[in-house]
Every structure is written in C-alpha cells, then in structure tokens.
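Enquirer: Predicted model, plus sequence, below.
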Amino acid sequence: MSTDPSTPRLEEVNRPESFRAELERLRAEATGTPGGDPSPAGGTTDRTGGTGLDLVVRGERILVEGAFGPWEVGVRGEQVVAIEPLGTGLAAGRVIELAADEVLVPGLVDTHVHVNEPGRTEWEGFATATRAAAAGGVTTILDMPLNSIPSTVTPEALELKRLVAGPQAHVDVGFWGGAVPGNRDQLAALHGAGAFGFKCFLLHSGVDEFPPLTPEDLEDYLREVAGFGGLMIVHAEDSRAIDLAPHCEGDRYERFLASRPRGAENLAIAVVIERARWTGARAHVLHLSSSDALPMVASAKADGVDLTVETCPHYLTLTAEDVPAGATAYKCCPPIREESNRELLWQGLLDGTIDYIASDHSPSTPEMKGVAHGDFGQAWGGVASVQVQLPVVWTEARRRGIPLEQVIAWMATKPAARVGLSSRKGAIGVGLDADLVVLAPDATFTVDAAALQHRHAVTPYDGRELTGVVRRTLLRGAPTGDTPHGRLLSPG
C-alpha cells in the first residue's frame, strides 16, 4: 500500500479528544438526548405476534446441513423457525417459489472489508459498501479498523464507528479493533465494547495513523489477548524483507511482484505461529498469498496451535502472468502471485490448511489507485470485490469440479464459526437469522464496473464473464433494497 502524505499522525487522530465533538453529536442524533447511549441498528421483531409464518421459501435445491435438497423454509420475524420437506405445505403471507434454475443458500459472511468511514468516505463508505455487499449475496461484514479516521483502536473510536455505520447499513455489520503500539491496555475494553478481535500489521500498514507491531510487541499483545480469549488477526509480511527487496516503480507487474516476495510472507507467518504457540493465544493469518507457507501452517495446526488462515478471491482466480502492464486495479498486498502458486492455494483450501475465503475489499479513489498513470509503485494496494466475490470464486471452483456446497462453507459457514457468529449466521437452520440468497448458479453475466454498487468503478474483474447470478438477498427475512435495515453486531 502507498502512504497517504496528507494523513494526520497517530497521536493527532486516535485520541478520544480529537474527535469528541463528532462523537457527542452522533450520540445525540442516535438517542435524541445529548450524551445518551445509542441503540443498535435494527432489532428483532416478530411481525406475527408469535403465530404463523411471515415467509416461506420453497424449492428443489435448498442448502441445509451442507447438502442441497427439496425443502420448505419457514421464517417468523427475523429467524428461520421451520425446515420441512418440500410438499409439506407451510403457509405464510409471503411465499417465494424458487425457479428451476435457482438455489437457496445462506448469506455470505465476509470477515475482511475495509469501509474507511469515517474519515476517508471518499474512498468507500458504509452506504455504498453494504449496498454492494447485499447485491452480491453478502449479508454480514466485519469492518477493518484502519483507513478510517480515527482508527478503531479505542472504545471511543469503536463507538464513533458504530454510530456512523448504524443508520447506513444495508447488511449486518461487526467491527474489528486495532492493535497498535501503545494501546495494549485498551484491548480488553475494546473487546468488552464489541470488537470481534484485533488486527495488527508487522510492517507499515499504508497509513501512518495505524503503525505496525514488532515481533516482540506481537508476543506481548498475544499474551494480553489470550488472557480474555480474544482473537488476533495479522497482516503477515516481514518489514525488513520488504525493505531489502527490489524497489517497485513503473507499469511492469513483475517489478511489483518482486518487491513483495514470498519470503517476506513466510517469515512473518512463522513469527505469528511461534508467538501463538508460546502464548496460547488464538491467531488468524489474513489474506494468505504465499503457498510456500502452507506446510508450516499445517504443521502448526497438527501441533494444536489455535491458528486459522484465510485467502482471497483474487489469489484464487487471478495470476501474475495475466496482469496487463499498468493495470493497477490488480495491485494488492500481498500480491497476486504465479499460476503455480494459485494451484497450491486451492489444494490448501481442499485439504483444510486454509480455512476460509474473505474478500479483503479495499477500494480507494481512481486517482489513488493510479488508473491514469499505471505506476504500480505509486498506486494504492487493494482489490474492490465485495459485490462479485461469490461468482468470482464459484466460476473458478465450478471449473475445477468443486461443488457449490463447499464454496458456501468457505465463504459463509466457516468464517461465521471462527468469529463467533455461528449461532446466528453462516447457514440455513432453525433458530438462525433468515439471511437467505436466491442464486442462479448456472447463469452467466459480464462484470460492468460502472454498474457495481461500491463507490468507485475500479475492479480487476471489469469485463470478466462470471457464472452465478444473485437474484435476491434477504437480510433477516426482509429484502435488501433502498432502505437500510442492517444491524450492528457484537460477538457471542
């Protein structure tokens, strides 16, 4: 990522007093009285008074307990309350009959989304990001703690972000806290305030107000987090290895790839594994791109280290060999690597070494992305994909003979379980939220970046033909649309 030279320094933006006036204003707007406690967005309402069903979905292919079958799904209020064999005849005021080419799957749970609001809403904001998520069958996102100003590194900053997000959320939203030098004593309070865990970097994050931890810091912070059962999620690239790599400039992608070598990732992942082993903490490696790291991840898991790993749609579907000159929409950190590397990532998913898939949706303005100049060294690193991630992954998985059931497990069930949401999200089941997606898995479309719902029309998937069309998204039983009705989530 490139540093934004206009960004205020850490000490100027991450202290509560620096944004106190805005926090008080939003508190007042949310409650009607200055200084009051805000209510969560949305809420659970039984619209039938406890009798009957609000909605029934019927179809030959509904994903229940990991397999497609002929079912009827009954929804009361915001939850699934009945799943019966097709033909049972469940009745409700609203009925959705799946077409012959449609399936019903749970809403995706994307645990890696950079919304950037407040502070950098010109890059992306909650209204646009969550609208795009809903259009792509994503019903839950977890927002990253950096690129917003202030960073989510204090309870007050988390409260501010919740107040900003609540009125705009088209899907359910949770929040990661940040782990940066100097805020170790804030982590327990952040956890208590509703943070799902804590993100840290082991090299410059791209923005000065979110500085990295050293390996020694990481060990101390993991020990702190282990004390209350929290989860540390790590951007794992070694800073010295990056500093010593060739400098990147110009429009040749191979120069950018050389500037972010696999070795940098491998070294940092080894640091995460050993510190998690020593401290007993729960750890998660973000956006794995280096297949070289898979054997040591597998070894750590076999040893009982509480470690999970995600990868991203772009690492599974794009290859370094195919990135055009100057196509900075493809730039991300770690980088998209070679085809041979991609093949091993798929194998890592299939054998369980990699646990799940998350988008790492990280947009910026076209100017920052370098659309005009095509210089990989100057462009912001991040792929915009929250709306198209399901068809992107499904298109490639289908080509490989991997069933849709497995894709949904990687993009909904497993991430929900790791972040503590499996009692509400990630599957179609009695007692779970009625987050339902009507998908035409064999229908095709061509991506038009200008028609996507996220803020800027920049994505490496522009013009790509994909398979899998999201025809309808229901959030807790209600159709997503122009009126936001997302809820703010906390773990547990």
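Expert: Arrived safely, thanks for sending. Numbers count the residues shown, from 1 in each chain.
Enquirer: Every contact and neighbour count from this point should use C-alpha atoms.
Expert: Noted.
Enquirer: Identify the residues contacting residue 446.
Expert: Under the criterion of Cα atoms under 8 Å, 6 or more residues apart in numbering, the neighbours of residue 446 are 462-466.
Enquirer: again, only this time at 6 Å
Expert: 463-465 (Cα atoms under 6 Å, 6 or more residues apart in numbering).
Enquirer: can you list the residues that contact the longest helix along the chain?
Expert: The longest helix of the chain (DSSP state H) is helix 262-279. The set of residues external to helix 262-279 that reach it, using Cα under 6 Å, 6+ apart, is 219, 223, 236-238, 241, 290, 293, 305.
Enquirer: Buried among the residues you listed? Make that a ChimeraX selection.
Expert: Once 16 or more other Cα atoms under 10 Å is used to decide burial, the buried members of the contacts of helix 262-279 can be selected in ChimeraX as follows:
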select :219,223,236,237,238,241,290,293,305
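Enquirer: What are the boundaries of the strands in the stretch 1-150 of the chain?
Expert: Remark: strands assigned in the stretch 1-150 of the chain by DSSP state E, counting those that start in this stretch are 55-64, 67-76, 79-85, 94-97, 103-106, 108-113, 138-143.
Enquirer: adding another structure so you can compare the two:
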Amino acid sequence: MSMSLTYIKNGNVITRYGLIKGGSILISDERIAAIVKGEIPVQADIVIDADSKLILPGAIDVHPHIDDPNFFEGREDFETGTRSAIVGGVTSMVEMPTWNPVLEKSVIENKIDRGKRMSYIDFKLHAGNVREILDESVVNELEKLGVMSYKTFTCDPYLCTDYVIHENFRKYADSGIIFMFHAENNEILNGVKKEFDDKKMKSARYHHLTRPSIAEVEAVNRILLLAEKTNAQIYFVHISLGESVRLINEAKTRNVKVKLETCPHYLYFTDKDMERLGPYLKVNPPVRTEDDRKALINYLNAGVVDIIASDHYPTFKDEREPGWEDMDRVRSGLPGIGTLYQSIINLMLNNILKPEVVVKVLSENPAEIFKISDRKGGIAVGKDADLVILDPKREVRVTPEKFLIHSGWTPLDGRVFKGYIEKVILRGEVVVEDYEIKARKPAKYIGTALS
C-alpha cells in the first residue's frame, strides 16, 4: 500500500537555524520526509501552496490545566480545552494536574483514556501534586506510562515541606524524574495576606501586593540550593521575576540541572494593569513591574528562559466578578492555551522576540525537556508534521469566540495581533483553516513508553 504524500511549497520556513526562504516540505506517513530550499520534484496526493507565508512548528504547551472532572465541573475538559488549543496553533500539550491528585496508575490511565477520546491535539501528562515522599513502586508504574515529571508546591494549597522535597531529590536524583515547582514562600504569603485582610483591602486589585517578589525569589533560591546539593533535576513553572531568572541562570553556570518557563501574561501585563482588570488578572504568581516584564523579554532573547507556557486555568466570567470586592471569592488563574501561540507570534512579528527563540521556547525546548523529541518539536526530517502556516502581513483581533475560549473571556480580549493563522496541520493533515476546525484527527498519547 503506497503512502499518502503531502507537499507544501513556496513557504518561508522558520527553524532554530534561521529562515529558509522559498522552502518546501514533503510529508509522508504523518512525518516530515524532506525540507529543501526551492521545489521538490514529486507527484503528491495533496499540494499546498504557502504563497510565501511563514511556516512554523506548532506549539507544545507544557502547562495547561485541562482535565479534572470532579473539580472543573463543566468549566473545561479535554475537548473544550484542546479545541481552543488547535485553533490557536497549539498542536501538542503536556497536561498539568489541578486540584485532585494525579499520582496513581489508575488515575493516569483514566486521563489517558479521556484524552484519546476527547482531545483535538496530541498529549502527554504530568503527575502531581507531590506532598509526600514518592513510593518507588508508584514511580515505576507511572514511568511505564510515560510520566516522568512531578508538580510540587512550596506554598498552599498543596504545600510540600522542605524535608519531603529534599528526600525526593536524594531518592530520585538519578532516575530521570523532573520535579516541577510552583515557587513562593508560604509564610511570607500568609503573613502579608493577613496584613491586607486586617486593613480590609480585599479587592483583587490588591492581589499582586499580597504576593510580594521576595516570596518567589526566596523559594527559587531555596529549591536551587537543595537541587544543587542533591544533583536533582528541577523545573520552575511560571517564573514572573527578572531576579528569579538571574538566580536560575547563575545556577545553570554551576551545572545545576534546572530549566524554567514563563508565561504570556508576564510579557503582556504589569502591576499597573491590576486596577483596570482586577479579578480578570488574578494569577499566581502575580504580574509584576515593567522592569520585570522587560527583563523576561531580554532573558528570552538571550536563551536563558527555556519555555513559554500558558498556565491555562479555566473559570467562567461570572465567577470572576465577585473578586472586585473580595479576592478570596475568585480562583487564581487565566485562560491561555488558545492564545499562547498567537500572543508570542505577535511579539516575534513586532521584533520583540527573535524568530529562532520563538521556535525554541514554544516547540523545540518543550519536546526536548519533556522527552517527546523523537516525534515532536520543531521542523526537521523525521518529526511529526505539526505545522502552522501564517500570514505575517495580516492581523487578527482576539475574542473568546474567535479562539473558542470555553470560559468566555480572556484578559487579551480586543487586542489586535500581527500574524493570521491560515492553516494548522496536525501530523500531516490540515485540521484548521482561518481559525475554523475543518477536521478532527484522532489524538495520540505521546508518553515516552507509548510513543
């Protein structure tokens, strides 16, 4: 039986090595078979003329909270979350635990089953939230299912003690496990929050002030020290501060095994936006100063920040409104998987982020760090043909309707972004055209053991 061939011609292909003008891509059996400058003499079943548009790899979001049926209760699931993802150019994800523990074989298997039935994109899973010393038998079971990354908190509501963190580091330093950290100092957070409560300053407008920078900086520094002493492999999620990145970068120069991510909201918003957006910008850690925003951009372009991820967290719009009066009545978190790709492409087309950096932080680094680079991450021969064809001369206005945001809102609502997504291709098949889903390709679970 002959394999189907798809031929994309006349595109400007962005790779980690630069731009291939007038490039062509040949796709065979879901994978990229050839990439050349110029045309390929081939008779293909499907021919796509990119018409000098940009061709980029689809994004891999390693931090969306999508699947927790007993907690989200209709706010989000694999179907609604990944419909938004694929429309916006995210073609794979590593899904993050939310409230209920994801630390047992049966829980992982159930999530895999739901994902295969419901997801519009390929996926892998993180485990979490760790609060005890991990049992070796459980770790071995999860490894067989391709789960090797464990979310851990240094603060409420899933506080893990330093003793447990240190013991897990010692026990699993050579195992290949990645310990992922939400890093904020719990005592500082609780103490400062009480001060604001005592002053009756409870509006979400003050949320950023209740979680001061020192809480993140101290926790990052502490976890770096524990990792350095034990040789553990660690990863910091949603880093918000230039000072935190500086500490992590210094640790990298000492060969500490550490990676980090930041998120679009730290690149687009600052503390000055809290008065205007209040509960619609309540996120942990909070948005920071303009100096921090600029520092994160600089560290991204310098190759210090490894990944940009969404930290997608769904709540409905009517659930946000009480936060104007009382921040404790609204959960922290923002919808973001649908706008992740578009927001970062906009920074690229405005010459704020380098094209090669965007390819690395959205596609290549996520695949390498979370061990799916055999099939995913970047445009290269042998990789899955997960591609986005984008017109850099056109613009798109962000609305919840355009990006299929199930919760019905986004802090980016109304923004006009450079770059218009003409096609999204998942494993060689065009599944989205002009922000409309045209086909649904069965999702694959891309855990290491099942790739």
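Expert: Happy to help now that I have it. For clarity, every value in this text was computed on a predicted model and none was experimentally measured.
Enquirer: Residue 349 of structure 1 in helix, strand or coil?
Expert: For residue 349 of structure 1, the secondary structure call by DSSP: H, G, I helix; E, B strand; the rest coil comes out as helix.
Enquirer: Now it: closest residue in space, sequence neighbours ignored.
Expert: When the adjacent residues along the chain are set aside, residue 349 of structure 1 lies closest to residue 355, with 6.5 Å between them (Cα to Cα, 6 or more residues apart in numbering).
Enquirer: show me where the stretch 151-300 of structure 1 has strands.
Expert: Counting by DSSP E, counting those that start in this stretch, the stretch 151-300 of structure 1 has these strands, from start to end: 172-175, 177-178, 198-201, 231-235, 282-285.
Enquirer: what range in structure 2 does the longest one sit on?
Expert: Residues 178-182 of structure 2 are the counterpart of strand 231-235 of structure 1, counting by TM-score structural alignment.
Enquirer: try the shortest one
Expert: Strand 177-178 of structure 1 lines up with residues 127-128 of structure 2 when matched by TM-score structural alignment.
Enquirer: neighbours of residue 278 of structure 1, just the number please.
Expert: With neighbours defined by other Cα atoms under 10 Å, the count for residue 278 of structure 1 comes to 12.
Enquirer: Next: residue 112 of structure 2.
Expert: As a burial measure, the neighbour count of residue 112 of structure 2 was computed by other Cα under 10 Å and equals 21.
Enquirer: From residue 151 of structure 1, how far off is the aligned partner of it in structure 1?
Expert: Alignment note (TM-score structural alignment): residue 112 of structure 2 maps to residue 162 of structure 1. Computed as Cα to Cα, to the nearest Å, the residue 162 of structure 1 to residue 151 of structure 1 distance reads 13 Å.
Enquirer: And residue 408 of structure 1, by the same measure?
Expert: For residue 408 of structure 1, the distance to residue 151 of structure 1 equals 31 Å [Cα to Cα].
Enquirer: And the two? Which one has more around it.
Expert: In terms of neighbours (other Cα under 10 Å), residue 151 is the more surrounded of residue 408 of structure 1 and residue 151; the figures are 28 against 25.
Enquirer: gap between that one and residue 384 of structure 1?
Expert: For residue 151 of structure 1, the distance to residue 384 of structure 1 under the criterion Cα to Cα works out to 20 Å.
Enquirer: One more: residue 110 of structure 1?
Expert: Computed as Cα to Cα, the residue 110 of structure 1 to residue 384 of structure 1 distance reads 13 Å.
Enquirer: Neighbour count for the two, which is higher?
Expert: Under the criterion of other Cα under 10 Å, the comparison of residue 110 of structure 1 against residue 384 puts residue 384 first, with 29 against 26.
Enquirer: Which position in structure 2 pairs with that one?
Expert: Going residue by residue (TM-score structural alignment), residue 384 of structure 1 aligns to residue 335.
Enquirer: again with residue 393 of structure 1
Expert: Counting by TM-score structural alignment, residue 393 of structure 1 lines up with residue 344 in structure 2.
Enquirer: for that match, helix, strand, or coil?
Expert: Classification of residue 344 of structure 2 by three-state DSSP places it in helix.
Enquirer: How about the most centrally placed residue in structure 1, nearest residue that isn't a chain neighbour?
Expert: To find the centre residue of structure 1, average its C-alpha atoms and take the closest one (Cα atoms, centre = their mean): that gives residue 112, at 2.3 Å. With sequence-adjacent residues excluded and distances taken as Cα to Cα, 6+ apart, residue 112 of structure 1 is closest to residue 360, at 4.8 Å.
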